[in-house]
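Q: the sequence and its predicted three-dimensional model are supplied below.
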Amino acid sequence: MALHPKKSIFYLMSLAAGLIVANIYYSQPLLNEISNSFNVSESEVSNVALCSQLGYAFGLLLIIPLGDKIATKKILSYNFLFMITGLTAMAFSPSLFCLLLSSFVVGLASSVPQLLIPLAAHIATPEERGKSIGIVMSGLLIGILVSRIISGVIGEHFGWRILYIIAGISMLLLYIVLQYRLPSYNPDYKGNYVQLMNSLRFYLVDDNNIRMAGLRGALGFAGLSAFWTTLVFLMNDSFGYGSTITGLFGVIGIFGALSAAVIGKWNDKLNQKTILLIASITLFSAWCVLSFSTHSVIMLIIGVILIDLGLQALHITNQNIIFEKYPDARNRVNTVYMFTSFIGGALGTTLGAFSYQNWGWTGVTTLGTFLMILLLTMSIKNYGS
């Protein structure tokens, strides 16, 4: 059955978001291989994931606000150039330092999926906005999960450098498709770049809804990053599995990612405070389960499913809340929200690696549980207000 043209655009945007964001997460199942390649410690090699996340955060801050001023296709042209260059540099990096620098550039350029989500909100009808955001978000989340499967298999059997060559080629092909198929949207912001960036301060300082959404997102992404950064070490140390098996955990998370469109529909119909509370309870439960997973693959599987379900519900609801209030500044409010969230993710990567190196998986699950207690406390307070 043929898709309606407009609906097909949302699925193209979903595919693009997934393929692009995958660039940031390819490294996580490969950290053991990269560590061995450069003869560095677990803590040092975790900085590869950290640099890509920091690059992504700065891309959100410096590039995504331009979506309210410059046509999306024009921004994509420059970003894809940097993205492909960065991926090629990663593939041929002669040292860990070069790899870290290239990883930052790739993260910076790979922030463009966050232009596609506000674009989806713009072209969707009001009654289907949540569903449309959910479709694009499902692609982004599936991309994060599938990236770990692909990188795990390719890294173990062909080497981690080959993966980044393939990624660079895929970005070139994707850019060609988007130039032909992505709808044109010309924003009407008339100020200059400095004025555009100064306006971010208003959304961060004066709007409590955006601040609270950003903090909720930061806590959720911190927990997710701590889990995925250290899972590869747990799988190797406790179960003797390599990056292929670690990457296959992404298959489990796909079932949760496919629920994003459903969660988007809930946002069109249900009370958002209720969804936030359910999401927080789900994430807290996930880390409680993971606390018993040191030697249990079953517990790990259950934990992965709960983390992905909870984080999607949290993330999509946060974005719906802020998009509804500022329809003419969706890229800027999304910048504030996502920048805050990914700073949380970068912090989670650092704290997760530090916790595992010093206290093992118990340290990681203690960290994750503490973060979710903070999130749950916020959601309970918000629900009662």
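A: Ah, there it is.

Q: okay, CA-based contacts and neighbour counts for the rest of this
A: OK.

Q: same question for the helix or strand hosting Tyr203: list its buried residues.
A: Of the helices and strands defined by DSSP states H and E, Tyr203 is found in helix 193-205. Buried residues in helix 193-205, defined by neighbour count with 16 or more other C-alpha atoms under 10 Å: Leu196, Met197, Leu200, Tyr203, Leu204.

Q: gap between that helix and the chain center?
A: Averaging C-alpha positions (C-alpha atoms, centre = their mean, to the nearest Å) puts helix 193-205 23 Å from its chain's average.

Q: list the buried residues in the next helix or strand after it.
A: Going down the chain from helix 193-205, the next helix or strand is helix 208-234, by DSSP H and E. For helix 208-234, the neighbour count (16+ other C-alpha under 10 Å) marks 210-234 as buried.

Q: next up, a second structure to put side by side with the first:
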Amino acid sequence: MSSTAITHDPSAAGLSAGLMLLLATGAGLAAATLYYSQPMLGILGTQFQATPGDIGLVPTLTQLGYALGIWLLAPLGDRYDRRRIILCKGAALTLALLAAASAPTLAVLMLASLAIGLSATLAQDIVPATAALAQSAHRGKMVGMVMTGLLLGILLSRVVSGFVAEQFGWRSMFVAAAISIALLNVAVWFRLPRFVPSTQLSYGALLGSLWTLLRRYSALRRAALAQGLMSVGFSAFWSTLAVMLHAAPFHMGSSAIGAFGLAGAAGALAAPLAGRMADRKGPEQVTRLGAVLLTMAFVAMACGPDQLWLLVVGAVVFDLGTQATLVAHQAIIYSLDSQARSRLNAVLFVGMFTGMSSGAYLGSLVLARFGWQGVCVLAALSGVAALLVRMWPTRLQGK
């Protein structure tokens, strides 16, 4: 077991190729657990004889749990050894996934989904750990590589869960996910170095400092708000896609629905490119470009709601825009205060997953009342709102 400690110069330790692979894989496996249920919602609705609104609470509670976990748990990375936190959350996530696999009722599955969201925040301990280990000149690139792993985990999870659920049953998917996280914990135990805390604040003061950071940095407020707004559209699409494709006129099974994750994965590959662009030219242009791409993709899908090819192309484009914007926002906030990266990351991702949770809930409501075209309009409006936030003059907001 490694006993290396990250001390006053975190960039000195650097990142080996093997450690980078572990961090990217770990972020992807953890984040994937948030989305395994989405392609299975049609199957789960039939299993538990639930309405679309009720079954939509499964992904909603997972996203809500993630937002709460980031707010209440992610700041601990500045106060305690991040390695220990990752290991504890990995054990909790394994148990939560096993609880979902054995859920006898929809209510139990909902509780397990909330627990999965809370403990899957270990992904958000891995990202600032990467920023601490990376050299400052390459931080955007290194974070972008780990975010590629995280985002591929999110998007490919739909492909995997759709196939596994159709071939082996939905419970098997949660069991397989639990095994993957248990194996990740073993690798972390042996490979990840220890981290020296950057603050000695009490837990209460640590949480209170989130508001201090939010008040102090207008760049953080803009990043959290803009990413949260874009996440409304992102989540509205992915949380309702399975229900829409399961019904007429497509009548698709979970494997075919999950395959849409491949389209989104193509967009996620832009994360390292966005990180390099942010390092060279500054991240502001990347955030605006991402919002424009998301808006254009959903406007096009709203104009052709029954065109399957347009859904595929749109998924590539809006995922590219969302992920590029996220990497650029991380480049912005990590430069604000090197001693508070876990807390800065927590504020950004609370905004993001509050938007995710809201998008999952609003998407199911809009789908039931206005159909798939209404979901696309909702998502396009979220992109317009995010673009307005990024274009709002900085001088009018204060420093």
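A: Cool, the structure landed. Nothing here was measured: the structure is a model prediction, and the numbers come from that model.

Q: care to give me the TM-score?
A: Once the chains are overlaid, their TM-score stands at 0.96 when taken by TM-score structural alignment, normalised by the length of structure 1; 382 aligned residues with a C-alpha RMSD of 1.4 Å.

Q: returning to that earlier point: using JSON lines, lay out the buried residues of helix 193-205 of structure 1 together with distance to Leu300 of structure 1.
A: Formatted as JSON lines, the buried residues of helix 193-205 of structure 1 follow (distance: C-alpha to C-alpha, whole Å):
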{"residue": "Leu196", "distance to Leu300 of structure 1": "44"}
{"residue": "Met197", "distance to Leu300 of structure 1": "42"}
{"residue": "Leu200", "distance to Leu300 of structure 1": "39"}
{"residue": "Tyr203", "distance to Leu300 of structure 1": "38"}
{"residue": "Leu204", "distance to Leu300 of structure 1": "36"}
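
Q: could you check how far the alignment partner in structure 1 of Thr212 of structure 2 is from Val333 of structure 1?
A: Residue pairing (TM-score structural alignment): Thr212 of structure 2 is matched to Phe202 of structure 1. Counting by C-alpha to C-alpha, to the nearest Å, the gap from Phe202 of structure 1 to Val333 of structure 1 is 10 Å.

Q: how about Met372 of structure 1?
A: 24 Å.

Q: these two - which one has more neighbours?
A: Val333 (28 against 25; other C-alpha atoms under 10 Å).

Q: count the neighbours of Leu292 of structure 2 for me.
A: Leu isn't right for residue 292 of structure 2; it's Val. There are 19 residues near Val292 of structure 2, going by other C-alpha under 10 Å.

Q: wait, what's in contact with it?
A: Gly321, Gly383, Val384, Leu387 (C-alpha atoms under 8 Å, 6 or more residues apart in numbering).

Q: need the counterpart of it in structure 1.
A: By TM-score structural alignment, Val292 of structure 2 lines up with Ile281 in structure 1.

Q: likewise Leu192 of structure 2?
A: Per TM-score structural alignment, Leu192 of structure 2 is aligned with Leu182.

Q: returning to what we had before: just put the contacts of Val292 of structure 2 in TSV and tack on distance to Ala27 of structure 2.
A: Compiled in TSV, the contacts of Val292 of structure 2 are given as follows (distance: C-alpha to C-alpha, whole Å):
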residue	distance to Ala27 of structure 2
Gly321	20
Gly383	26
Val384	29
Leu387	28
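
Q: now, which of the residues you listed lie within helices?
A: Gly321, Gly383, Val384, Leu387 (DSSP state H).
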